[in-house]
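Enquirer: quick check, what structure comes out for this input:
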Amino acid sequence: MQDDLELKTKSKHFGCYKPICQMVVVFLIHLRFQEQQRCGHCLQIFLRPTKYLPPFHPMVHFILFLLPQGLEKLCHIQLLTTPTVPSDIFQKNGANSEEIERLWKKTRLHVHLLHLKDLLTSFNSAVRDARVSYFSNLVSQSKGNPKVLFNTISSIVSPASPTASIHSVADCENFLSFFVDKVNKVRSSISPSALSLPLPTPTRPIILDSFAPVSLPELTKLVNSMKTSACPLHILPSSLFKSAFQSIGPSVLSIINASLVSGQVPAYFKNAVIHPLLKKPSLDPSLHSSFRPISKLPFISKILEKVVAKQLTAALDEHNIYDSFQSGFRRAHSTETALLRVSNDLLTHSDAGDCSVLVLLDLTAAFDTVDHHLLLERLRDWVGLSGSALEWFSSYLSERSFSVAVSKFRSSTTSLTHGVPQGSVLGPLLFLLYLLPLQHILSSFKGISYHLYADDIQLYISFKPHEMSKLQLLHTCLDSIKTWMAGSFLQLNEDKTEILICAPDKLVPKVRDSLGQLASHTKPSVRNLGVTFDPALTLDSHVSSLVRSSFFHLRNIAKLSPILSRSELETVLHTFISSRLDYCNSLFTCLSRTSLNRLQVVQNACARLLTKSSKHTHITPLLLQLHWLPVNFRVHFKILVLVYRALHGQAPSYIGDLLSPYTPSRSLRSSDQSLLVVQHQAKDQR
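Expert: Presented below is the predicted three-dimensional model:
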């Protein structure tokens, strides 16, 4: 139990529709157990459990007014603080050093010079110890959150990532205008004829007509599982919200259940603050188009969305509503499972002597152009929502607003009439449901396979060398996709459409000519969900990029090794290097021995840095000492894990479909061993 409490202060507005009060908030980062009890008792005085009945908007006003009052009361609690780096190191040693330095310059006595050197040595030692303590605490506190650890260490050892160049409220207003105009431009570019085209509407039985109220233990468990976040709209800092939830939980439960029962969402919950996030570090930060709008919502709003998402997801899974080839934002699905299925299909056709064409499609501002009216129709017709559940989503989407805020600057507020908020809990899920009709369009083209990861669309078609005419089907499929997307207010970014031809070198020109207008989009290699595909599917380009980036980070980490303990250094190495080697490594079964050896060199360098061994030290004992599996065994282990999960229903169905149980023609001792049929590869398979 920590006895320290770090305090940071900032000025913040509280309110629902209008700012109710303005006050200084004490942001509690580490709270002693005794002070947690005082915090909860203080807030409990202001928030006594009460049964509220809809309409509950005045209740939200009431709660949002009382929470700041309770926090204001809490701010008078006197707590001892211990800074991370003691300031007396600089004050005491600096003053003494300056005094002795002046004395030495005045007398030029050797004894004063020696005294000055001793003081400087002591000062440097104290600073070094403080740095070691600082980084040790930093790594240990972020050990359970690799994302935070990665961002923190990167900011120390690497150049700072470019951020939005916002220096005034006017800059925020410019970003706000850009995000609004971008969506309006996409919607206005859609021809009226496309909107009039009839879209298929199936008749689906009702799967959810109301949301069930939750109990306090369920809500407490859900809140404890949520990550803390920062947002200018928080009525309480999320860390304090979670630590004091035992006291404020009954009041929050009343708001959540009132919303679920009435099918209404409070206006305060629908106000977001947009933070511009740079899409890629290589993009120009001076251009507005280089940024993606990320919504920051009140923590209590995310709690409500989490409750709704849990019940909706359970209904979707029970009735098998999802597109089976959609891997985005779904449990047990990932970029790795998606790429594993795509690469397996391409390699299988390559072994059979077929040619393949892979098409990667990109959408322009996909989340931001979603039409609310069409989304509600698809929730009703394609999903099967009705009653208060459908009314809840209608309220959730209506009268939304947002503003742009960076640092201390914030723009005016404007209405959000289109799109689902990125950064919210329900936004990604609603987008997947918005794309449900696309499944029926893509599956209607026999011979064309597809895979989706949120708004990333992959199409691939395979054919014999004498069947080039089948590529015409690809043109027809793309035309149908464009037509449907226009009617759904979605737009393909044709400039980012990429095509990879997987065929023998002598057939590539012929395939390219058969592609017609699509030939201009062919690339020698394509980056697909973080993995670089090449025509021969050797992944050599991906391995080269992986090795290069790994050694870049390894050199930076080596600068921190003198001030990190062994366990902390190992945590950093796993975060920066091992995670890269393990990303989608189930695809590495097709790697040549040379490529695997290049990846093994990276792991060997990590082991030598961690154990402080020379480059001539034999690596096998080091890996055994660290209990690290070599790269090739890590690949086999990942495949075994995926197969186990597929056999036990814990993997996507499209992975399980690739496994064929072995059934002997007669009764054998191996009949009860759950063996699988081994797929034979081509003789020249890598």
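
Enquirer: please count neighbours and contacts with C-alpha atoms only from this point.
Expert: Noted.

Enquirer: so which strand or helix has the spatially closest residue to S243 that is not a sequence neighbour?
Expert: Once flanking residues are discounted, S243 sits nearest to Q36: 6.9 Å by C-alpha to C-alpha, 6 or more residues apart in numbering. Counting by DSSP states H and E, the element that carries Q36 is helix 33-46.

Enquirer: could you give the angle of the next helix or strand after that helix to helix 33-46?
Expert: Next along the chain after helix 33-46, taking DSSP H and E as the criterion, comes helix 57-74. Between helix 57-74 and helix 33-46, the angle comes out at 140 degrees (axes from the mean of the first three to the mean of the last three C-alpha atoms, to 10 degrees).

Enquirer: compare with the first, here's sequence two:
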Amino acid sequence: IITSNPDDVLVFSQTSIPGISKHDLIFASFSYQTVVPGPETISFNDYKNFDSVKLLHEFNEIPWSLFFQMSNPDILCEFFYHHLLNLHDSCIPVRTKKIVLKNSQWFSDSIKRAMSDRDLAYSAWLRDRTNANHINFKRLRNRVNTLIRDSKKAYFDTFLDSRLPSKTLWKRLKQTATVTNTKDVNKIFYSPDSVNAHFLDSVPDVPLVIPPIDHTISPLDFNFRPIESHDIVNAICSIKSNACGLDGLNLQFLKIITPIAIEQITHLFNKVVETGQYPLCWKKSKVIPIQKKSNLRSLNNLRPVSILPVLSKAFEITIKKQITEYINHHEYLNSNQSGFRTGHGTNTAVLQVTDDIASNIDRRHIALILFLDFSKAFDCLNHKLLCYKLKNLYNFSFHAVNLIYTYLTGRSQLVSIDNVFSSSLPLTRGIGQGTILGPLFFCLYINDLPSVLRFCRFHLFADDVQIYLTDLLQDRNSLVNKINQDLNRVLLWSRRNGLVLNSGKTKALFLYRTRETPALLPVILDGVTIELTDCATNLGVIMDSKLNFNNHVSSVCGKISGIIRSLKYSSPYLSRETRLKLCKSLILPHLCYCDVVYSSTSRLSLNKLKVSVNRCLRFIYNIGYRESVTHLQNNLLGCSFTNFFKYRTNIFLFRLMKSRTPQYLYNKLRFSNRARRFNLNIPRHFTSFYNATFFISSARYWNELPVQIKRQRTLNSFRIHILSHYNR
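Expert: The predicted structure follows:
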């Protein structure tokens, strides 16, 4: 023991610790005065036990007649929040709960007595090191270990019962550290003011010249219609997060009060629409910084999570519904935009791009794809330019544009770290993070980008833009020149629209099937040579130059191994059902993500996936590596691994046929003239490479199904019948 103040050491010695370590414990006692803290308590609002009669009476005592005479949204909000928050404080009781640090609940008196007997036997063996004393100590030590193991298992079988609701189970799992608790790795080492300033200063400011908005009125222009009460109720019920904004009104109380306050909320919402004035209190956001990577102390490692007033979210949901219906009716969004659209997703976007490229490679072409990176794209959106586009490109009325402009401007944010708040700073550009309308507005903002492309094909997923071009191998120089020309056009477009194209993070991937890598001219963006990589991540899928997805499969297998490794220490205390539920929740999402894209991988990679799945089953059922687990695969996957990707492909295909969305994939299907059999024609192809891709294999899998399965009307019945078919 090394200390700078030896006089403060009262006692120091060493002692044995049987059952914990073979080494002695070295300890010391120091002379320090300590303050014993009082019991720690927490206070919370009890939304389950309140006086509903008192709540209704006090609500009716509020002078609502004055409220309905008002028309200014800011004054309406001030009145509404003042009285409702007072009502909340008056009628919702506050409970105080003492935090008691309990001993391990699996620890029992019998274990305590057994440990005492073990320690006595250990002391006896130290005094008289006979064989009999040593055997007696080991017997009692093993008995303690058995009691602890059995007690832990019995406790966790109940505490982590697989029949518990998922929310309760995940909460308990975090308490036991079975899964990673994000609170433990999200310690922020910066002041709230410095974090807030960083979030706003990191956004580049690009000056723009924006033409004035046309004020002419057309009967065909889009106008917001009055909001109905049932739309508001549906919007409030659809909100999932209980996080409370700076307004102080939380979702739990709003849901309680909505049945009696729906008339007042409807009046408030419609006055916002009628006046075109978005309330100022709805523009203030509380930002919680979250670390992108743990154990990395850098402001650049932080990302903001904004918490907005819950009532503003409900309003945005109702407005978004009207805008989406109008945009979809007139088909304003580019068909190759997959971001934040019903029936579209990352899997459909990547499948579209990879199939386009693969079909051209099947005809002996090569391909070059670029993944464009816009720096802080959502934060760089120019409010006036968006409003100009809404009026001139999408025929929004001037009144609707005015409401959207007041929605976008005048926003502010403050950062909260451990309940310490920064000062409020204004947001002068960009779309507020966490808003409901933000993603839709950005898709409309970037929607005209493809119009500048002359040679390349493209696909958009919000701000993720990929452009690609195919050509014959001997014309590869012409291909690169065409891509460079289109890149320059995209660069000019981004400058005109206030977005910053980051040449350092933009990646290029050259795809080919020849044995030797052909030489290419450099790809140039803004005078910078773009890095040509062997593989690149496209919306979470690792694409390689041969388009065989071996790297992606290796990544999936690595994630599965990491999850099993983190779970194995708690395995003895988890029931088989809980282990199965954990694997379905933690591992299957990695296996299923974009499986329609990467399932065309090589047999070797598919075998690696099978080995990973079998490893999961051995973890679940506690089976050794020498025993077969093939017969257990359907418990985890729903069917055997051999049929799993067939099942997933047919489910995807059934959804596509029923919804006909996205159109860019549905148009690739070719239906057989023999309508009674509901078959698909297999696309013509020339190589074994394309033979394994989705639109070839899916047609085969579909045609193999019995007619009665293909005739099912609903997805649920189709899923039941197809699983029954594959599990025969």
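
Enquirer: now the helix holding Q36 of structure 1: buried residues?
Expert: 35, 39-44, 46 (16 or more other C-alpha atoms under 10 Å).

Enquirer: list the contacts of that helix.
Expert: 1, 66-67, 69-71, 73-74, 243-248 (C-alpha atoms under 8 Å, 6 or more residues apart in numbering).

Enquirer: between those residues, which is closest to W104 of structure 1?
Expert: Of all the contacts of helix 33-46 of structure 1, M1 has the smallest distance to W104 of structure 1: 47.7 Å, by C-alpha to C-alpha.

Enquirer: near the residue nearest to F644 of structure 2 when sequence neighbours are not counted, how many other residues are there?
Expert: Closest residue to F644 of structure 2 apart from its sequence neighbours, by C-alpha to C-alpha, 6+ apart: L637 at 6.8 Å. Using other C-alpha atoms under 10 Å, L637 of structure 2 is surrounded by 17 other residues.

Enquirer: picking that back up, turn the buried residues of helix 33-46 of structure 1 into JSON lines, including distance to V359 of structure 1.
Expert: What follows is those, written out as JSON lines (distance: C-alpha to C-alpha, whole Å):
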{"residue": "E35", "distance to V359 of structure 1": "58"}
{"residue": "C39", "distance to V359 of structure 1": "56"}
{"residue": "G40", "distance to V359 of structure 1": "56"}
{"residue": "H41", "distance to V359 of structure 1": "60"}
{"residue": "C42", "distance to V359 of structure 1": "60"}
{"residue": "L43", "distance to V359 of structure 1": "57"}
{"residue": "Q44", "distance to V359 of structure 1": "58"}
{"residue": "F46", "distance to V359 of structure 1": "59"}
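
Enquirer: any idea how far the equivalent of D379 of structure 2 over in structure 1 is from L47 of structure 1?
Expert: Here D379 of structure 2 is matched to D368 in structure 1, going by TM-score structural alignment. Look at D368 of structure 1 and L47 of structure 1: by C-alpha to C-alpha, to the nearest Å, they are 38 Å apart.

Enquirer: more neighbours: these two, which one.
Expert: More crowded of D368 of structure 1 and L47, by other C-alpha under 10 Å: D368, with 24 against 20.

Enquirer: how close does the more buried one get to L430 of structure 1?
Expert: For D368 of structure 1 relative to L430 of structure 1 (C-alpha to C-alpha), the value is 12 Å.

Enquirer: what do you get for W392 of structure 1?
Expert: W392 of structure 1 sits 13 Å away from L430 of structure 1, taking C-alpha to C-alpha as the criterion.

Enquirer: I655 of structure 1 now?
Expert: Distance of I655 of structure 1 to L430 of structure 1, given as C-alpha to C-alpha: 25 Å.

Enquirer: same question for L208 of structure 1.
Expert: 15 Å.

Enquirer: check P630 of structure 1 too.
Expert: Here P630 of structure 1 is placed at a distance of 41 Å from L430 of structure 1 (C-alpha to C-alpha).

Enquirer: ok, those two, which is more surrounded?
Expert: Counted by other C-alpha under 10 Å, P630 of structure 1 and L430 do not tie: L430 has more neighbours, with 21 against 16.

Enquirer: which of the helices or strands spans the equivalent of that one over in structure 2?
Expert: Alignment note: L430 of structure 1 maps to F441 in structure 2; criterion TM-score structural alignment. F441 of structure 2 is part of helix 438-445, with elements assigned from DSSP H and E.

Enquirer: and N250 of structure 2, what pairs with it in structure 1?
Expert: Match for N250 of structure 2 (TM-score structural alignment): P237.

Enquirer: can you give me the neighbour number for the closest residue to that match other than its chain neighbours?
Expert: Leaving aside its chain neighbours, P237 of structure 1 sits nearest to F27 (6.4 Å; criterion: C-alpha to C-alpha, 6+ apart). Residues lying near F27 of structure 1 (other C-alpha under 10 Å) number 18.

Enquirer: which one in structure 1 is aligned with N86 of structure 2?
Expert: In structure 1, N86 of structure 2 lands on Q69 (TM-score structural alignment).

Enquirer: okay, now that match: neighbour count?
Expert: Neighbours of Q69 of structure 1 under the rule other C-alpha under 10 Å: 17.

Enquirer: same question for K182 of structure 1.
Expert: Using other C-alpha under 10 Å, K182 of structure 1 is surrounded by 15 other residues.

Enquirer: now it: which helix or strand?
Expert: Going by DSSP H and E, K182 of structure 1 is in helix 169-188.

Enquirer: just Y388 of structure 2 next, same as before
Expert: With DSSP H and E as the test, Y388 of structure 2 turns up in helix 383-392.

Enquirer: once aligned to structure 1, how far is that helix on average?
Expert: Aligned to structure 1 and superposed, helix 383-392 of structure 2 gives a mean residue distance of 0.8 Å (mean C-alpha distance after the TM-score superposition for structure 1).

Enquirer: now the angle between helix 438-445 and that helix, please.
Expert: 70 degrees.

Enquirer: show me where the stretch 551-700 of structure 2 has helices.
Expert: Taking DSSP state H, counting those that start in this stretch as the criterion, the stretch 551-700 of structure 2 carries its helices at 576-586, 588-592, 595-598, 603-621, 633-637, 641-659, 663-666, 688-691, 694-704.
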